[in-house]
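Enquirer: Got a predicted structure here, sequence first:
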Amino acid sequence: MSKSYRELALDGLWNNNPATVQILGLCPLLAVTGTVVNALGLGLATLVVLMGSNICVSLIRQYVTDAVRLPAFVMIIAAMVTVIEMLMQAFTFELYEILGIFIPLIVTNCTVLGRADAFASKNPVLPAALDGFMMGLGFLVILLILGGMRELIGLGTLFTNMQLLFGPMAADWQIQVVENYGGFLFAILPPGAFVGLGLIIAGKNVIDKRLKAIQKARASDEPKVSRRVRTTGKVS
């Protein structure tokens, strides 16, 4: 394995996040993140498919030839998505109807196939599983942030209809952040999703820029400290 577990975690959550760095899976990300529950449902489904397909691909990596590698990976991903579809139809049918075609479209999500081909097919099961989990978690976090932003600005609420995913016990989880809110339709529509995702990516870029500036400043200070130590024998 070329990367440590810490690097795999940081790649999935920040350095190589599928949504904010690779800019993959935008179709479902922008289409169904109108509320937190929609974002959570799609994000969990994608995470399970990513992790499951990575594990399966890693297990068969030594037995699949290059000629059938990609078709085999697509079949594995399609099988995982079919399982998720059936589970959602059985236990969260109303949410499944809301998400609609975007659950089957996980098969075409470039993140899933990309991780299977680029990482899982070249690494043992445990690193492959961690890579799939962290990439899926990074995608889920961005979905939740975007879904929360759009629901808050568009409806003035948070955690609306959480019972669609967690059952009757979640019926009272809704938070009315703004009383008598008239709504902001733009935030709920796809253009609002584009603006919201752009703000998230811009925020990440600002943080990255500041972190690099801090690292550069520390690196430039190290030679000065070393010279003082050599000349005085102590750190001043």
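Expert: Now that the structure is in, tell me what you want to look at.
Enquirer: C-alpha only now, for contacts and for neighbours.
Expert: Will do.
Enquirer: Excluding chain neighbours, what is closest to Met80?
Expert: In space, and not counting its chain neighbours, Met80 is closest to Val49: 5.7 Å by Cα to Cα, 6 or more residues apart in numbering.
Enquirer: OK, contacts around that neighbour?
Expert: Neighbouring residues of Val49 by Cα atoms under 8 Å, 6 or more residues apart in numbering: Ile77, Met80, Val81, Ile84, Val112.
Enquirer: which helices and strands does the longest helix belonging to the chain pack with?
Expert: Ranked by residue count under DSSP state H, the longest helix found in the chain is helix 190-232. Secondary-structure packing of helix 190-232 (3 or more Cα pairs under 8 Å, 6 or more residues apart in numbering; DSSP states H and E): helix 26-31, helix 125-155.
Enquirer: Assign a three-state SS to Arg115, would you?
Expert: Following DSSP: H, G, I helix; E, B strand; the rest coil, the label given to Arg115 is helix.
Enquirer: Mean neighbour count, the helices and strands packed on helix 190-232: which tops it?
Expert: Most buried of the helices and strands packed on helix 190-232, by mean neighbour count (mean count of other Cα atoms under 10 Å): helix 125-155, with a mean of 24.
Enquirer: rewinding a little: name the element the residue nearest to Met80 belongs to?
Expert: helix 36-60 (DSSP states H and E).
Enquirer: roughly how far is the following helix or strand past that helix from the heart of the chain?
Expert: Next in sequence after helix 36-60, counting helices and strands by DSSP H and E, comes helix 69-91. Mean-position distance between helix 69-91 and its chain equals 18 Å (Cα atoms, centre = their mean, to the nearest Å).
Enquirer: another structure for you, compare them:
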Amino acid sequence: MSLFSKQNKKVFTEPLNINNPIMVQVLGICSSLAVTSQLKPAIVMGLAVTIITAFSNVIISLIRNTIPNRIRIIVQLVVVAALVTIVSQILKAVAYDVSVQLSVYVGLIITNCILMGRLEAFAMTNKPWPSFLDGIGNGLGYAMILVIVGAFREFFGRGSLLGFQIIPKSVCDAGWNNGMMTMPAMALILLGCVIWIHRAYFVKDDK
């Protein structure tokens, strides 16, 4: 099978739209609410999940035929935990401030429904390359929603993006910034709006 066959392209592109892990599968909602008050941690979290999902998929796919069925979930958790630990240590070394902002949520990637779902539903039954594409696609689909919500909340909540002040401070002080945007409840509302827009305009009704 070609590396970029029609089937492989479908595996990669579907999670970006019609089978998005957040908008369609409704997975990874907790972390998407917790780390999107600003754009930078949202980007870092999205990239971390993408890397871990892709490489855990590959590793599980490579050893899938040697994993006893009764302990497959344990093996999957061990692989994910090892990758999360590596990514966490790298973040602390190169982006400590962001690591502090993400707090425990990097460690909680271990229990992210997207990772465990893709390992069980895809990597356990497919070869390494399609599994890698599936991991990248689902990770980027997850990251895309985090970036959208994070950018919206930071811009309207603080008048900035990536920490750079876009709206002059005098305008923000006059009432531009909205403190509600930085609250977790607003993240839930925005996420609901994103899901509604996606299902209203991008998901075709088969009926």
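Expert: Cool, got the structure. What you see is a predicted model; the values in this text were computed from it and never measured.
Enquirer: quick one: the helix holding Val49 of structure 1 aligns where in structure 2?
Expert: The aligned range for helix 36-60 of structure 1 in structure 2 is 39-63, by TM-score structural alignment.
Enquirer: Return the mean post-superposition distance for that stretch against structure 1.
Expert: Superposing on structure 1 and averaging over aligned pairs (mean Cα distance after the TM-score superposition for structure 1), stretch 39-63 of structure 2 comes out at 0.5 Å.
Enquirer: ok, back up a step: figure out which of the helices and strands packed on helix 190-232 of structure 1 is closest to Glu97 of structure 1.
Expert: helix 26-31 (13.9 Å; Cα to Cα).
Enquirer: Provide a list of residues in contact with the nearest residue to Leu62 of structure 2 once chain neighbours are set aside.
Expert: Nearest non-adjacent residue to Leu62 of structure 2, counting by Cα to Cα, 6+ apart: Pro128, 6.1 Å away. Residues near Pro128 of structure 2 by Cα under 8 Å, 6+ apart: Asn57, Val58, Ile59, Ser61, Leu62.
Enquirer: Could you measure from the corresponding residue of structure 1 for Pro128 of structure 2 over to Glu151 of structure 1?
Expert: Superposed on structure 1 with TM-score structural alignment, Pro128 of structure 2 falls opposite Val125. Distance of Val125 of structure 1 to Glu151 of structure 1, given as Cα to Cα, to the nearest Å: 38 Å.
Enquirer: Now do the contacts for the counterpart of Val80 of structure 2 in structure 1.
Expert: Residue pairing (TM-score structural alignment): Val80 of structure 2 is matched to Ile77 of structure 1. The contact partners of Ile77 of structure 1, taken as Cα under 8 Å, 6+ apart, are Val49, Ser53, Val107, Val112, Leu113.
Enquirer: give me that answer again for 10 Å
Expert: 49-50, 52-54, 56-57, 71, 83, 106-109, 112-113, 116 (Cα atoms under 10 Å, 6 or more residues apart in numbering).
Enquirer: Okay, it and Ala116 of structure 1: tell me how far apart.
Expert: In this view, Ile77 of structure 1 and Ala116 of structure 1 are 9 Å apart by Cα to Cα.
Enquirer: Need the overlap of contacts for those two.
Expert: Joint contacts of Ile77 of structure 1 and Ala116 (Cα under 10 Å, 6+ apart) are Leu50, Ser53, Asn54, Cys56, Val57.
Enquirer: Can you tell me which of those residues is nearest Ile188 of structure 1?
Expert: Leu50 (27.3 Å).
Enquirer: The closest one against Met80, yeah?
Expert: Yes: using Cα atoms under 10 Å, Leu50 of structure 1 is in contact with Met80, at 8.8 Å.
Enquirer: List the residues that are in contact with both of those two.
Expert: Common neighbours of Leu50 of structure 1 and Met80 (Cα under 10 Å, 6+ apart) are Ile106.
Enquirer: The two: which is more packed in?
Expert: Neighbour totals were compared for Leu50 of structure 1 and Met80, and Leu50 leads with 32 against 22 (other Cα atoms under 10 Å).
Enquirer: ok, the more buried one to Asp221 of structure 1 distance?
Expert: Remark: distance between Leu50 of structure 1 and Asp221 of structure 1 (Cα to Cα) = 42 Å.
Enquirer: Return the residues in contact with the most centrally placed residue in structure 2.
Expert: Residue closest to the mean C-alpha point of structure 2, counted by Cα atoms, centre = their mean, is Tyr142 at 3.2 Å. Contact partners of Tyr142 of structure 2, counting by Cα under 10 Å, 6+ apart, are 15-16, 20-23, 27-29, 32, 45-47, 49-50, 114, 136.
Enquirer: Check the alignment and tell me where it lands in structure 1.
Expert: Aligning on TM-score structural alignment places Tyr142 of structure 2 opposite Phe139 in structure 1.
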